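have a look at this fold, sequence not included:
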């Protein structure tokens, strides 16, 4: 009996005892299965590093996109840009129109009117513009000398009002229509400056070109139609700035394509292309000056290759202040040389007028303040000198 009781106690103790832990050999397969995903292994570290690189690159890209959008939004909406520059464009364009009309007044009938009928454009214009009724005023009266002269004088008066910025929103469309109709009367006397003039006039419809240095600016100072921050004001700001972007793109196309076209020509690559036109009767308008400029070979090469580099790199050079100064002074000298040496003043002035938008407003204001200060000093000094002389 006692032996049976002892056996039962041993069985109960055996059941109640906890299971022995697995041996190292038994646990080895599980350990090997989990070793590849352990946090401290090289493979896991590599994937963690790669993930952090991708996340950082994505965050940098997203921040760049966000900053770019914010910059564009601020640039478009936070005020009209280049108001003084586009005002200079308006003024110089007016000077160009007045100068061209005045210099051709004595030969207006021979160049554009009834005297030019020999070229056949009165019967069948080369340009499509005179065939459009909106631009056909000059073509309709080309054979009538009196009517043509009256329209000619009216266009000169419009050019004066355009330059002064008087009722610009009304004057600009009328001036644009009449100017295009006039300038397309004789295709033989035009140049590429006419195309840029026309493109810039179209874009000026969307700019506030009379906001500075104009009669409209004086009137607007007394009464503003649309208050700051209003929807019409914001729309006008965006259209103005977008028109400047379009005008900048057009200038970039002209200079960039011009530089690339020159670079592929043998005379330009060889460095003597500047010499050729200055020795022709058509473009060598100042023979003595042309001979002086082209007498030294290295100067011809510098002018040839320099014009290619200047035109090709003009837009990129505007991105920083030091290079912008070099580009603007360089392009100014470039057009002055073309206007003087090659007898193309109106083309050169057109490009100079458009390039004025790349000069900052604060620079124009400093220039204006300096001129006004010297003018006041001269006016004050003059009566004193007259009184002293008496």
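Arrived safely, thanks for sending. It should be emphasised that the depicted structure is a prediction, and the values quoted were computed from it without experimental measurement. Residues are numbered from 1 along each chain as shown.

from here on, just use CA atoms for contacts and neighbour counts.
Fine.

ok, now how distant is residue 310 from residue 326?
Distance of residue 310 to residue 326, given as Cα to Cα, to the nearest Å: 9 Å.

and if you look at residue 166?
35 Å.

what sits against the spatially most central residue of the chain?
Closest residue to the average C-alpha location of the chain: residue 248 at 1.4 Å, with Cα atoms, centre = their mean. Applying Cα atoms under 8 Å, 6 or more residues apart in numbering to residue 248 gives no contacts.

look up how far residue 211 lies from it.
Distance from residue 248 to residue 211, by Cα to Cα: 20 Å.

for residue 87, same thing?
7 Å.

between the two, who's got more neighbours?
Legend: neighbour count by other Cα atoms under 10 Å for residue 87 and residue 211, higher for residue 87 (25 against 20).

what about the closest residue to that one other than its chain neighbours, neighbour count?
Spatial nearest neighbour of residue 87, chain neighbours left out: residue 209 (5.1 Å); criterion: Cα to Cα, 6 or more residues apart in numbering. Applying other Cα under 10 Å, we find 26 residues neighbouring residue 209.

was I right to think residue 209 contacts residue 92?
No: using Cα atoms under 8 Å, residue 209 makes no contact with residue 92, being 11.9 Å away.

which strand or helix spans the nearest residue to residue 141 once chain neighbours are set aside?
With sequence-adjacent residues excluded and distances taken as Cα to Cα, 6+ apart, residue 141 is closest to residue 148, at 5.6 Å. Element membership for residue 148, per DSSP states H and E: helix 145-164.

below is structure B, check it against A:
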């Protein structure tokens, strides 16, 4: 009993005292923001047909659907062309801000609003990758995904270094101004009845806005450490819970996909992969598809291998080496899908979801390579977004995060 109690107390302390997986959460932040940003930029010439008020799925049809299913979309606030263009641009800017880690907490909320609004506006546009992005945009709001590899982390590190040298650090002015502007938008939208269709998202937006204001007030005004420590513990618990949900979601996607494939006759006889390779919609490179499908043995191995990897992956989390091998196989499979079947954004979303399981040592090595490559590109020493040598994020002092709205 004593050993069990000790283990339990250590587990609780680990969950509450630190935000686990800082590099994994940074990778999924960068990955999903990049996926959505690239999608918005690629579809910019076609934005009217996909999400515009005059598209095939008209504004009236979208309004009827959202009234029935209560899905949140800010594009239903107005059927004007100007509002659509402004919102599409704001979605691009929010994705770029989240990618760079600028005001990460607010950027993650705006990123979620952009993803949900555009996807719920035209529900028949997209694929499985959009469904993953839809869910992950909600989960990212609860994570502290800007601890490393972000502009927020670099700003916090510079502030710590300045305090260590005894220099006066200028108070943050951008954060409070941004918080005030977004608060006015929330008040206006609520009073105008723009949140009538939605239920969960408006409550989440108000909760985050109030939480950010409380965080700033405690950081700046509290005379004792207890309120700061309490808020830091709550933030850590939310982050660790969201990270666990993201991992569980990835396992659920693979396990359900694998078990459903087992029930299909084409997957049972080893020919399922052959057919999509010969669909015009999924054949951007017909010659490459013909080359792969010319061998029945290769088709059979790929078909059975896909099922086995997807079914086995959740169970391999108990063995680190086997898990890493399957991660390589799954990421390679998605890279092949991106090229051969012409589904780059689906593959990028799934690779990003897989990245949450990557070992920290590999991510540190990858970050070092990226930092050196960026340094050579810009030819200056401070051009990277990595933190300078300092304490690990898990050991950061509560109350020193600052207002990063």
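Cool, got the structure. Just so you know, these numbers come straight off a predicted model, no measurement behind them.

where does the TM-score land?
Put the two chains on top of each other and the TM-score (TM-score structural alignment, normalised by the length of structure 1) is 0.73; 317 aligned residues with a Cα RMSD of 2.8 Å.

related to what we said a few turns ago, neighbour count winner among residue 166 and residue 326 of structure 1?
Neighbour tally, residue 166 of structure 1 and residue 326, criterion other Cα under 10 Å: the higher count belongs to residue 166, 20 against 15.

helix, strand or coil for the more buried one?
coil (DSSP: H, G, I helix; E, B strand; the rest coil).

what lines up with it in structure 2?
Taking TM-score structural alignment, residue 166 of structure 1 has residue 102 as its aligned residue in structure 2.

what about its match, distance to residue 35 of structure 2?
Taken as Cα to Cα, the span from residue 102 of structure 2 to residue 35 of structure 2 is 17 Å.

test my guess that the match of residue 166 of structure 1 contacts residue 149.
No: here residue 102 of structure 2 does not reach residue 149: they are 10.5 Å apart, not a contact under Cα under 8 Å.

to which residue of structure 2 is residue 194 of structure 1 aligned?
By TM-score structural alignment, residue 194 of structure 1 lines up with residue 130.

and its match, how many residues sit next to it?
The burial count for residue 130 of structure 2: 18, using other Cα under 10 Å.

also residue 264 of structure 2?
Other residues close to residue 264 of structure 2 by other Cα under 10 Å number 11.

next: residue 175 of structure 2.
17.

helix, strand or coil for it?
Applying three-state DSSP: residue 175 of structure 2 is helix.

measure it to residue 236 of structure 2 for me?
Distance from residue 175 of structure 2 to residue 236 of structure 2, counting by Cα to Cα: 21 Å.

now do residue 290 of structure 2
51 Å.

give me the more crowded residue out of the two.
Using other Cα under 10 Å as the criterion, residue 290 of structure 2 and residue 236 rank with residue 236 on top: 23 against 14.

which element is the more buried one on?
Residue 236 of structure 2 belongs to helix 226-262 when assigned by DSSP H and E.

what's the closest non-adjacent residue to the corresponding residue of structure 2 for residue 176 of structure 1?
Aligning on TM-score structural alignment places residue 176 of structure 1 opposite residue 112 in structure 2. Among residues not flanking residue 112 of structure 2 along the chain, residue 137 sits closest, at 4.9 Å (Cα to Cα, 6+ apart).

mind listing what the one you found touches?
32, 108, 111, 112, 115.

flag every buried residue along the one helix or strand it maps to.
If you go by DSSP H and E, residue 137 of structure 2 is part of helix 128-140. For helix 128-140 of structure 2, the neighbour count (16 or more other Cα atoms under 10 Å) marks 129, 130, 132, 133, 134, 136, 137, 138, 139, 140 as buried.

in space, what's closest to the last one - neighbours in sequence excluded?
It refers to residue 140 of structure 2. Closest residue to residue 140 of structure 2 apart from its sequence neighbours, by Cα to Cα, 6+ apart: residue 108 at 6.4 Å.

check contacts around the one you found.
Residue 108 of structure 2 makes contacts with 94, 98, 137, 140, 141, as judged by Cα under 8 Å, 6+ apart.

where does residue 183 of structure 2 sit relative to residue 112 of structure 2, distance-wise?
17 Å.

in structure 1, what residues pair with stretch 164-178 of structure 2?
Taking TM-score structural alignment, stretch 164-178 of structure 2 hits no residues over in structure 1.

same check on stretch 189-201 of structure 2?
Under TM-score structural alignment, there's no match for stretch 189-201 of structure 2.

what's the end-to-end length of that stretch?
Counting by Cα to Cα, you get 13 Å between the two ends of stretch 189-201 of structure 2.

what about the helices in the stretch 1-150 of structure 2?
According to DSSP state H, counting those that start in this stretch, the stretch 1-150 of structure 2 carries its helices in the segments 2-17, 22-42, 47-51, 59-69, 81-100, 104-121, 128-140.

list the buried ones in the first one?
Within helix 2-17 of structure 2, the residues that qualify as buried by neighbour count (16+ other Cα under 10 Å) are 14, 15, 16, 17.

got a list of contacts for that helix?
Identification of contacts with helix 2-17 of structure 2 by Cα under 8 Å, 6+ apart yields 232, 233, 234, 236, 237, 240, 394.
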